[in-house]
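**Q** Sequence first, predicted model second:
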Amino acid sequence: MVTRILLSALAALVLCRHGAQSGMIYTLNLEDINVPNTSPLHEAASASFIHIHNGSLRGMENLKVFPNVGRDECAKNCVLNSMCKSFDFDTLNKRCYLFSVDATTNNYVRKNKRREYYQLIPRSGEIIVVKGVSIKKRGRISRFQDISIKQCIARCQQLPGCLMFEYKEEHRRCDLTNIIYTDHNLAPNFYGWDYYSMNDVKIENYFLKVLHGALKGSRFYSSLKDVPVEQCASKCMGESRCKSFEYNTAKKTCYLSVDDASQKKKLWVNYKQEFYQLEKERGVMNMIQGASIPGHDFFPRIKAANLELCLASCRHTPGCRSIEFKESKCDRTNVTHSGHPLKASLWGWNFVEINGAPEENEMASLK
């Protein structure tokens, strides 16, 4: 897979005392750098960045600016700031611009002959996204028209040899490729293509997982027998009508459904089943009725007359990322479904994850 290729390329680079460049990958040795414990790189041996030549994230608010520094020092400053996700380096004036955002969501890399753009590479298992860039003269092994980005991810995982893809959001076009991106340079483009690398992504990470749960009255339209849960997740994510699936761990059978637990239907406890619901896009809240994350009620329980007031309290509580609500009881938590599987609730709790939803549209996002 692409991660093993990437790690083998980086292994030699870690031996370097300072930063080192290999194709579009720039690596900084962290051996002598006191990385803050609030940083995801706290215990890492090195920090790796995707490098975009003649590219910039200009237009974003600077986290911090450092004049008269080299590229290695710029990368070091980014690593030392736990909020830094990317940086621009002005090659002419030797200025360093740190950003608390990157080009993975709503921001795009633009062409700029005076600057170089560097974006931190996430850990293995998280897809790599750089919007506004592509690989020139890439080898395409398959193209799909009129599909969503999640369907494109599923197609790549299902196709043997697919390591990455480029997606054109305007036309919902998906180009799959089997080239090794460590050997090719990315460049800003004017045609609306965005770059994605699978990075050993686990397809089931795109779902909210609920242990011991099944959906009451679920309308199943297909089933797969004697298959791993990853295959079920890939099948569901690749089909526009699939919103969730249930997996029988003993029989290794899954059932794909057009329903989920976000609105009218609710989970019930079933110790033979696991429930998987497709997560919403960033900016839309995730809700599962009849589930909770036990043991993570980080903040004191409060009373709230309705779900909207419970969410408002979470909004005004620093560190609150999700809630569990039942009648007038409101539990606020500092965790999300990522890395914390939910469990079907015997006591009627409902789980809501803010997921970056803007406050003014939070209730609308649940409808």
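**A** Structure's in. What do you need? Numbers count the residues shown, from 1 in each chain.

**Q** Every contact and neighbour count from this point should use C-alpha atoms.
**A** Noted.

**Q** State which strand of this structure is the longest.
**A** Assignment by DSSP state E gives strand 267-278 as the longest strand of the chain.

**Q** Give me the helices and strands touching that strand, please.
**A** strand 207-215, strand 244-248, strand 342-344 (3 or more Cα pairs under 8 Å, 6 or more residues apart in numbering; DSSP states H and E).

**Q** just checking, next helix/strand downstream of it?
**A** strand 286-289 (DSSP states H and E).

**Q** Identify each buried residue in stretch 115-128, please.
**A** Using 16 or more other Cα atoms under 10 Å as the test for burial, stretch 115-128 gives 115-122, 124, 126-128.

**Q** take a look at this one as well, against the first:
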Amino acid sequence: MQHFVSVFAAYLKETSIKTLKTSFPEHCAQVCLKDKTCKSFNFNKLKERCQLFSKNAEDRTLQSNDCQYDVYYQRIGLKYIFIRGAEIFSSTNLKTYKGVKTLEQCKRKCRLQGYKSMEYMKSENICRITMSSWRESDLIGSARWSYYEML
């Protein structure tokens, strides 16, 4: 699972390229890694189902829900991680900036502070630079936020 970022209580609403019946997300990850077109997958433990996608949450915003069995997995990119519809569940925010009109402005503020992770809410023009990353704290579905991390 080292090649994937997970987002709990979230799923991608998209047409799948493949659906598998399995009890383990690791099996989905193996199949996804073997398929060059696979960028992400949904896994539902209760239904023992995973859906593989050629799109990811860079392209589409995740749907969030209260179902603890839905987990979204996205392949980690080479330079960054960008997930529309996700935020860090419990993070220590270094600084919150208001009036940030674009994701690019938020990225610049993050780099200037010397940090790599941030959350951006376009609808409210809010940028939160965080000391946490998805490696230290779970990501959860949150339609209003986008998570970004420079690698």
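**A** Done, it's in. The structure displayed is predicted, hence computed values, not measured ones.

**Q** tell me how far the ends of stretch 44-56 of the second structure are from each other?
**A** 17 Å (Cα to Cα, to the nearest Å).

**Q** you'd agree residue 192 of the first structure is up against residue 170?
**A** Yes - Residue 192 of the first structure is within contact range of residue 170, at 7.2 Å (criterion: Cα atoms under 8 Å).

**Q** which of these two has more neighbours?
**A** residue 192 (17 against 10; other Cα atoms under 10 Å).

**Q** Next, the contact list for the closest residue to that one other than its chain neighbours, please.
**A** Using Cα to Cα, 6 or more residues apart in numbering and skipping the chain neighbours, the partner closest in space to residue 192 of the first structure is residue 168 (5.6 Å). Residue 168 of the first structure sits next to 174, 192-194 when contact means Cα atoms under 8 Å, 6 or more residues apart in numbering.

**Q** still on that earlier bit, for the helices and strands packed on strand 267-278 of the first structure, which one ends up most surrounded?
**A** strand 244-248 (a mean of 27; mean count of other Cα atoms under 10 Å).

**Q** Would you format the helices and strands packed on strand 267-278 of the first structure as CSV with distance to residue 163 of the first structure included?
**A** Shown next, in CSV, are these (distance: least, Cα to Cα, whole Å):
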stretch, distance to residue 163 of the first structure
strand 207-215, 21
strand 244-248, 26
strand 342-344, 31
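
**Q** From residue 178 of the first structure, how far off is residue 145 of the first structure?
**A** For residue 145 of the first structure relative to residue 178 of the first structure (Cα to Cα), the value is 19 Å.

**Q** Same drill for these two, tell me which one is more crowded.
**A** Shown here are residue 145 of the first structure and residue 178; by other Cα under 10 Å, residue 178 has more neighbours (19 against 12).

**Q** Distance of the aligned partner of the more buried one in the second structure relative to residue 22 of the second structure?
**A** If you follow residue 178 of the first structure across to the second structure using TM-score structural alignment, you land on residue 131. Separation of residue 131 of the second structure from residue 22 of the second structure (Cα to Cα) stands at 35 Å.

**Q** Going by length in residues, pull out the top strand of the second structure.
**A** strand 139-150.

**Q** Which neighbouring elements make contact with that one?
**A** With 3+ Cα pairs under 8 Å, 6+ apart as the test, strand 139-150 of the second structure has strand 4-8, strand 10-11, strand 63-64, strand 80-88, strand 117-121 packed against it.

**Q** Not counting that strand itself, show me its contacts.
**A** With Cα under 8 Å, 6+ apart, strand 139-150 of the second structure has contacts from 6-11, 61-65, 79-89, 116-123, 133.

**Q** Against residue 61 of the second structure, how distant is the nearest residue to residue 123 of the second structure once chain neighbours are set aside?
**A** Computed as Cα to Cα, 6+ apart, the closest residue to residue 123 of the second structure that is not its neighbour in sequence is residue 144, at 7.3 Å. Between residue 144 of the second structure and residue 61 of the second structure the distance, using Cα to Cα, works out to 9 Å.

**Q** Need the residues touching each of these two.
**A** Between them, residue 144 of the second structure and residue 61 share the contacting residues residue 85, judged by Cα under 8 Å, 6+ apart.
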